[in-house]
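> A structural model of the following input is requested.
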Amino acid sequence: MLILTDLRKSPLRLLRFLTLYARPPLVRLGPSKRWQALEIETQPGHRVLIVDDDPDIREILVRNLEQMGCVTCEAADGLEALDQLQAFQPDVMVLDVNMPFLDGFGVLDRMRELSVGQDVRTLMLTALNERDDVQRSIAKGARDYLAKPFSAKQFALRIARLLIRSRSQLDR
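The predicted model follows:
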């Protein structure tokens, strides 16, 4: 366990401590060394489907999304994701690529074939970080791509951007 005096001696430890345990996440404001709580503008009640075979990742994402006011649903593989797309009808889907039974690319293909979730904005969240993987995801219908490991701030900003785009389409 870190003692507060240890955190003062090492700015890097302090930063790591604050980003892990401060709620809401803290961000640095420009060249000044001031910190401010990250406020994400989202309307409460947005529905987000989280598809990842790793339960720890799902738990972290659920916690972050619930702090943003989102309603979440989880799926552990691609087949379960297709069922949840119809039952839950999310605004945004966070989709891992490497999963058992049906991978993330397969989910995007099946969504197109079955005409399911056509209005769902998809964020690909994966350890694959090659240019071809990003291009393949976008070509198959994903709207954004975030490589693991990622920060809570990056994730929150990407989700907020997808939710804003989703809401603006509904207003038209």
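
> Only C-alpha atoms from now on, for both contacts and neighbour counts.
Noted.

> Distance check, Trp35 against Arg28.
As for Trp35, its distance to Arg28 is 5 Å (criterion: C-alpha to C-alpha, to the nearest Å).

> er, Arg63 actually
From Arg63 across to Arg28, the span is 22 Å (C-alpha to C-alpha).

> again with Val94
For Val94, the distance to Arg28 - C-alpha to C-alpha - is 26 Å.

> Neighbour count for these two, which is higher?
Neighbour count, other C-alpha atoms under 10 Å: between Val94 and Arg28, Val94 has more, with 24 against 13.

> residues of the longest helix anywhere in the chain that come out buried?
Of all the elements of type helix in the chain, the one with the most residues (DSSP state H) is helix 152-171. Buried residues in helix 152-171, counted by 16 or more other C-alpha atoms under 10 Å: Ala152, Lys153, Phe155, Ala156, Ile159, Ala160, Leu162, Leu163, Ser166.

> Show me what it is packed against.
Helices and strands touching helix 152-171, by 3 or more C-alpha pairs under 8 Å, 6 or more residues apart in numbering; DSSP states H and E, are helix 55-67, strand 92-95, strand 121-126.

> contacts for the longest one?
The one in question is helix 55-67. Pro24, Val48, Ile50, Val51, Asp52, Val71, Thr72, Glu74, Ala76, Ala152, Ala156 (C-alpha atoms under 8 Å, 6 or more residues apart in numbering).

> Same question for stretch 74-82.
Contacts for stretch 74-82 (C-alpha under 8 Å, 6+ apart): 49-55, 58, 84, 99-104, 106-107, 110-111, 116.

> Select from those residues every entry located in strands.
Of the contacts of stretch 74-82, the ones assigned to strands by DSSP state E are Leu49, Ile50, Val51.

> one more, for comparison:
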Amino acid sequence: MRKSKSILIIDDDPDMRVYLRKLLEGMGHEVHEAEDSLSAEKKLTAIYPHLILLDINLENENGFNFISQVRKIDPHRRIKVIMISSLSSKKAIELSQRIGTNGYLIKPINNNILMTTMKKIMPDLDLLEATIVDQNTSRLTAKCMGQVTKISEVELVLRSKIKFSEKMKLNISSKFLKKIEIDRAQFVIHRPSRDVQPGIYDTDVSIVGLKEKDLKGIRSLKTKKA
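Take a look at the predicted model:
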């Protein structure tokens, strides 16, 4: 079953769109953007996304009003909608629930809360599984939601709830890495994880053992972004 999703970000703040795009593409998802309701409606009918991240205060329309357009196109509510806003009032949250959205996130967006919300409303999302391999210690397997925030031909950055403090090998199983055909590589941590925010860490992981022909998947990502 396909676990990566097509996601439409609707927000008139370009910085927020860039931030969410990087975050979601790092998780292996296909991301589309719209800055207002007019462009959003066109993209909505063209791509029919799995999920919409919708800002309440758009430039030419209230985000709540746009929900009615979504439901006309998708009366069976297959498209999930998460509202994003700087408004934390009980009234706004209750209104969001009444009109049938699937979640409400308050800006600034907490990465962990976003991933948890997405996993809750779309339970077939891919989980990253990391296994610590060390002959001198017990074998430990930890499952957590994680994301690849950056990748090159020699290294990737893994963002997760796990903080690594020493050099070790990892066996990483991920739909995203399998898709670009590097899941059979060896993954090695060479330095301690960095704190991103409380309980969330970035870890530099070396990609070892790939041949020239194995690098096509990573290079294709760079080509698409160029």
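
> TM value for the aligned chains?
Scored against TM-score structural alignment, normalised by the length of structure 1, the superposed chains reach a TM-score of 0.66; 126 aligned residues with a C-alpha RMSD of 2.4 Å.

> got a list of what the residue positioned nearest the centre of structure 1 touches?
Among the residues of structure 1, Phe155 comes closest to the average C-alpha position under C-alpha atoms, centre = their mean, at 4.8 Å. When contacts are counted by C-alpha under 8 Å, 6+ apart, Phe155 of structure 1 touches Leu146.

> now, which of the contacts of helix 55-67 of structure 1 sits nearest Gln89 of structure 1?
Val48 (8.7 Å; C-alpha to C-alpha).

> That closest one contacts Val94, correct?
Yes - with contact defined as C-alpha atoms under 8 Å, Val48 of structure 1 reaches Val94; the gap is 7.3 Å.

> Now tell me what touches stretch 86-94 of structure 1 from outside.
Contacts for stretch 86-94 of structure 1 (C-alpha under 8 Å, 6+ apart): 46-51, 73, 116-117, 119-125, 159, 162-163, 166.

> got the buried residues for stretch 80-98 of structure 1?
Applying a neighbour-count criterion of 16+ other C-alpha under 10 Å, the buried positions in stretch 80-98 of structure 1 are 81-82, 84-85, 89-98.

> ugh, wrong one, I meant stretch 5-16 of structure 1
The neighbour-count check on stretch 5-16 of structure 1 (16+ other C-alpha under 10 Å) flags Leu7, Leu14 as buried.

> From the chain's centroid, how far away is it?
In terms of C-alpha atoms, centre = their mean, to the nearest Å, the centre of stretch 5-16 of structure 1 is set 28 Å apart from its chain centre.

> now it: which residue numbers in structure 2?
With TM-score structural alignment applied, stretch 5-16 of structure 1 matches no range in structure 2.

> One more: stretch 57-72 of structure 1?
So stretch 57-72 of structure 1 sits over residues 16-31 in structure 2, by TM-score structural alignment.

> Flag every buried residue along that stretch.
16-17, 20-29, 31.

> And for stretch 114-134 of structure 1?
Buried-residue list, stretch 114-134 of structure 1, by 16+ other C-alpha under 10 Å: Val116, Gly117, Val120, Arg121, Thr122, Leu123, Met124, Leu125, Thr126, Leu128, Asp133, Val134.

> Likewise for stretch 95-110 of structure 1?
Result for stretch 95-110 of structure 1 [16+ other C-alpha under 10 Å]: buried residues 95-99, 102-108, 110.

> How about stretch 93-110 of structure 2?
For stretch 93-110 of structure 2, by 16+ other C-alpha under 10 Å, it's Ile93, Ser96, Thr101, Asn102, Gly103, Tyr104, Leu105, Ile106.

> Narrow those to those in strands?
Going by DSSP E, the strands hold Gly103, Tyr104, Leu105, Ile106 from those.

> Show me what Leu123 of structure 1 lines up with in structure 2.
Checking TM-score structural alignment: Leu123 of structure 1 goes with Ile82.

> separation between that match and Ile52 of structure 2?
In this view, Ile82 of structure 2 and Ile52 of structure 2 are 6 Å apart by C-alpha to C-alpha.

> Give me the contact list for stretch 122-137 of structure 1.
Applying C-alpha under 8 Å, 6+ apart, the set of residues contacting stretch 122-137 of structure 1 from outside is 92-98, 104-105, 141-149, 158-159.
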